[in-house]
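Enquirer: Return a 3D structure for these sequence lines:
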Amino acid sequence: MSKGGLSVFLALLSLFFGTFVVMTIVRYISELLFPNKDIESSSELYWEVFVQLIGLRDTGDNANLATKIIGVVTIFLGLVLFSSLVAFITQEFESRLQILRQGQSPVIEENHTLILGFTDRVIDIIQELVVGNESEPDAVVVILSKQEKEEMDNFLRNNLGELKTTRVVTRNGSITNLNELNKVGIKVAKSVIILNDAKTSDPDEVKTLADARVVKAVLAVLAANEEDSLPSIVVELHSHQYRRLAENIAPGAVTTLNEADILARILVQTSRSVGLAAVYLNLVGFEGNEFYFYRPEKGWYSVNFGELPFHFSNGIPVGLRHANATLTIKPSKDYQLLESDEVIILAEDDSSIQFHSQPVVQPNNFNYGDCCKTLERKPEKHLIIGWNGKTPITLSEYAKYLISGSEVNLVVQDLTSQVKAEFDIIAESYSDIKMDALQVNLDSVEQLLRLKPYEYNSISILAGRGENSEEIDAKTLTILLELRQIFREYTAETKNQVTTELIAEIIDSQDTDLVIKAGVKDFILTNQFVSKILAQVSQEPSVMSIYEDLFSIDGSELYIKPISLYFSSKELGRLTFADCVKAAQERDELCLGVKISALAQNKNQNFGIDLVPSLDKPLNLTFDDALITLAEDET
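Expert: Okay, here's the model as predicted:
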């Protein structure tokens, strides 16, 4: 028994057949001394002993006494041995099932996406991968986590929709254990996503410990693979120090992502341009439009970047990847493409991307110069409610974008000395922007009224602390509803329409419908934004550089600009999307789509956002509508 299950099985089997031999000999001797008339040959004797031993036949009424005694002994021995053998097989079978239920068995898949860790973010990641894997007949996502397999399976079953061509396999184990990593096929995985189990709102010591575990997991993944056969590794880290460590462990193989940094930058941009959040949701991830790298087999036929959009029937080029792997977003329209250049193109699917040697659409010959205008930059006033890891970045980003005389205020439930000190450092660094930090009881309507929230251009409600995403979102939605009620009462009393934009940081993406019904035109979905990026970068690491450029104040950013900057009223009725692309080029901008203001509240119509329509699509635009462009600034 100490040698394990196989030895026990062989021992029981040996005892059974040994007993069969012994009882056959005894019965044979008995037949010689006291023969039964029913037994005519030795083969019948063997068969009768065997079936008695396994309990399928008794001794029979016509047998003599000696035969009956030997038959009873045979049946008793068979009852003990055969039952033990059947019980052992049953126990081993149940043990194997238990191992499967506990997620201890090896994964036999190859070329799969491996997710290390299990957080609320995993649902959005899998949903994105399901969309991205639609063209694959049998895609697999494997999850390794310390959580029980049954618990993970139940969570996924209750929260995931249709998986289409993707299968999800869960395993229980440590994400830093080499044996556990080998068990989930780390050496044959296509890509690895390492999740961070600390939220942005957690204390610094919790985030530091979680970052350390993620870096340890990176080391384990590298140790389990050969250096020249590493999968693409995408990790989520909070600390700049740990991000630097992770990237330096295996330069080029590890891509790091900081939730707070990305979302803070998106928050600032979306608060200053209504509808931009819906654009970002359409850009990141696999659903909707995404970025691809494309180079035709027959070359670029000496076209420049300004001519390039009109050579694609589907998709808009936004930049280039050069032979040295560097990226250029929105190069000069006069840039002559080299044969080694790859185009970064925004399209709905890579199968629809095709370069034509001749233009497929010619824009109308409007006199764009007569109607081109610029927007006057004015001082802005923004309010941030709540303090978490995104708040310092958000304050700094606002200060970089805004002109002198603008105002950015912070409101928190508890203005601690640590928060005040960090806020003062940022305020002193941008002395031309007025910044005040206030302590306000966010549960008090009277104190919220004293802030005069209707005077702000935007109010951003950042997620606070809580036991889980449901509790955090409940607090955010409470503040959101209070502000909406204040706006309604102000409008009823003064007859003045409130133009303040509300942006709520929502942890659980399933709460978005609640936000829409509360009247928010622009909102942030933490899990969706970051999870979409994690999923897409895991399949194409180079996409991360594109996002970093778009989310940064340096270079070009996304803006939603009024149509009046590009066309006169007499031209609006006969426009195609190709005309919009050409008009944006005349302002040294790159047009990615249009925003229809009449559909801004319609979720089924993507909140009026139409990205990358066909170049020949006719557009019935009004002066209330806008173009979505990639530009140097908002003017």
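
Enquirer: CA only for contacts and neighbour counts going forward, please
Expert: Will do.

Enquirer: Mind jotting down where the helices sit in the stretch 101-250 of the chain?
Expert: For the stretch 101-250 of the chain, the helices identified by DSSP state H, counting those that start in this stretch occupy 121-132, 149-159, 178-183, 204-224, 240-249, in order along the chain.

Enquirer: Tell me which of these sits most buried.
Expert: Taking mean count of other CA atoms under 10 Å as the contact definition, the stretch among the helices of the stretch 101-250 of the chain with the greatest mean neighbour count is helix 121-132, which reaches a mean of 22.

Enquirer: Before we compare anything, build this one as well:
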Amino acid sequence: MLGSEDGDSDARTVKTLLALDAAGVRQEVQLVAGVRDPRNLAAARLAGGANTQVVDVDEITARIMVQTCLHAGLSTVYSDLLSFEGEEIYFRPPGELAGSRFGDALTALENCSLIGLEQDGKAVLNPAGETPIGAGDRLVVIADDHGTAPLPTSAGVDRDAIAVTGRDGPAARRVLVLGWNDCGAAIVTEFDRYLPPGSQVTVVADDPRVTSQVSSLSARLGNLALSYATEDVTRRDTLDALGLGSYDHVLILADDRVDAQVADSRTLLTLLHVRDMRGDNGWRHSLVTEIARDCDRRLVEVTEVDDFIVSSRITSLLMIQIAENPHRYGLFADLFDAGGQEIYIRPAEDYVRLSAPVNYATVVAAARAYDEVAIGYRAAGAALGAAGGGIVLNPPKSTDLTFRPGDAVIVLADGALRPGQGAPPAGARRAEHA
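Expert: Predicted structure coming up:
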């Protein structure tokens, strides 16, 4: 149950939940509802009752946009996990893994990526490596099909190929947000949660909401210096004056004040200017664009190394996933929470030696030295809009790989540590090289 984007959407959602309750439907089926204003979450949950999962649509959208902005390629990962066409999250009985520890079991399955455990009805992503797997527990895995049975692997771990080292602390970032909509304030708030002190976010939009909302936000931010300008970002001269080359990340937002077709026309005009400027000057900032209609995404994604987010599609897929299996609600809530477990795309050289053949089981073992769970990899040089965008989720453990500069490993890691922060735990590092 996903309402429209107008101001009365949440009220209609609550009314619908009450009507379903009055009709006796609420007790018979599992409901999933979306609200757009977090102030209406409590009312929707009261109206829906125990059998209803309520999703804060704008908050989830903001977190996906920010995470994707900071990690190029994440939109492809999320689309794959949420759609019913690629790899998905499933729950499986432990089988022969009962009695083993979570950390040891990570390299034990050939065709599934173990990412968590469900114990006593509660699913936890990336628990401590020492956590025992009980016979009554369920494995949380990424697999390519609902009927896929976990198979043991014979792939061994080449510990000599593991190159786990310390990581530098996170550097301050500069982010440029072009355009504005009702998610804008939530997006800036999420950037403040994700980025280290000294980071800067600049908002440029021809939108009267920016002045009041940005002024209000500035007083509540702890890590960011926030500035804004009210300019038309579809104009080339506006963009030329912004110094795009000085930014690490550029995010283009769809205008929600106009029809979706009109919004995408304006967004694509801005995008084409930014792409042209980036190509002429050799700038390497990440570029994430919010598209209102999925059909418009296909117009511009073919050869460019950019991320595109169709927010309504992502949210709809998420709600369908939860409706199919309510146990997924807590997992996705954890994934999209800045303080929970999150998906990161990190350089392959953080884990294994480059230009040397390794199997994927070795990559998984190397990631565990950081208390992370490897779920796939990204090959450099592939356009994110191309099929797969160079991203491979859940490869077989026996897959032979040779990583090159620019390649990356996709991992599940503690969101309390920002990207690139800190060295791996000393105990874990010693254990991997024992």
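
Enquirer: Looking at the helices of the stretch 101-250 of the first structure, spot the one closest to I507 of the first structure.
Expert: Nearest to I507 of the first structure, of all the helices of the stretch 101-250 of the first structure, is helix 121-132, at 9.2 Å by CA to CA.

Enquirer: S351 of the first structure pairs with which position in the second structure?
Expert: Correspondence of S351 of the first structure to the second structure, assessed by TM-score structural alignment: G147.

Enquirer: How is its match assigned, secondary-structure-wise?
Expert: G147 of the second structure falls in the coil class when you classify it by DSSP: H, G, I helix; E, B strand; the rest coil.

Enquirer: residues touching it, list them.
Expert: The contact partners of G147 of the second structure, by CA atoms under 8 Å, 6 or more residues apart in numbering, come to none.

Enquirer: Equivalent analysis for D120 of the second structure, please.
Expert: When contacts are counted by CA under 8 Å, 6+ apart, D120 of the second structure is found next to D137.

Enquirer: before we move on, what about L590 of the first structure?
Expert: 318, 330, 581, 584, 629-631.

Enquirer: Helices along the stretch 251-400 of the second structure, start to end?
Expert: Listed in chain order (using DSSP H, counting those that start in this stretch), the helices of the stretch 251-400 of the second structure are 260-281, 294-300, 311-324, 328-335, 360-368.

Enquirer: Just say which of these is most tucked in.
Expert: Most buried of these, by mean neighbour count (mean count of other CA under 10 Å): helix 360-368, with a mean of 26.

Enquirer: Now the counterpart of A348 of the second structure in the first structure: closest residue in space, sequence neighbours ignored.
Expert: Using TM-score structural alignment, the partner of A348 of the second structure in the first structure is I563. Excluding the flanking residues, the one nearest I563 of the first structure by CA to CA, 6 or more residues apart in numbering is A626, at 4.7 Å.

Enquirer: quick one on the thing from earlier: rebuild the helices of the stretch 251-400 of the second structure as a markdown table, extending it with distance to A33 of the second structure.
Expert: A markdown table is the format used below for the helices of the stretch 251-400 of the second structure (distance: least, CA to CA, whole Å):
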| stretch | distance to A33 of the second structure |
| --- | --- |
| helix 260-281 | 22 |
| helix 294-300 | 22 |
| helix 311-324 | 8 |
| helix 328-335 | 12 |
| helix 360-368 | 36 |
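
Enquirer: Between those, which one is closest to A205 of the second structure.
Expert: Among the helices of the stretch 251-400 of the second structure, the nearest to A205 of the second structure by CA to CA is helix 260-281 (11.3 Å).

Enquirer: ok, the match of A348 of the second structure touching D624?
Expert: Yes. The pair formed by I563 of the first structure and D624 meets the contact definition of CA atoms under 8 Å, at 7.4 Å.

Enquirer: Have a look at those two and say which one is more surrounded.
Expert: Neighbours around I563 of the first structure and D624, counted as other CA atoms under 10 Å, are more numerous at I563. The numbers are 21 against 12.

Enquirer: got the contact list for that one?
Expert: Contacts for I563 of the first structure were tallied using CA under 8 Å, 6+ apart; they are 622-627.

Enquirer: Name the nearest of the residues you listed relative to Y335 of the first structure.
Expert: L627 (23.7 Å).

Enquirer: My reading is that the closest one lies in a strand. Confirm?
Expert: Yes. L627 of the first structure forms part of a strand when assessed by three-state DSSP.

Enquirer: number of nearby residues for it?
Expert: Using other CA under 10 Å, L627 of the first structure is surrounded by 28 other residues.

Enquirer: Can you tell me what it aligns to in the second structure?
Expert: Counting by TM-score structural alignment, which is the criterion used here, L627 of the first structure corresponds to V409 in the second structure.
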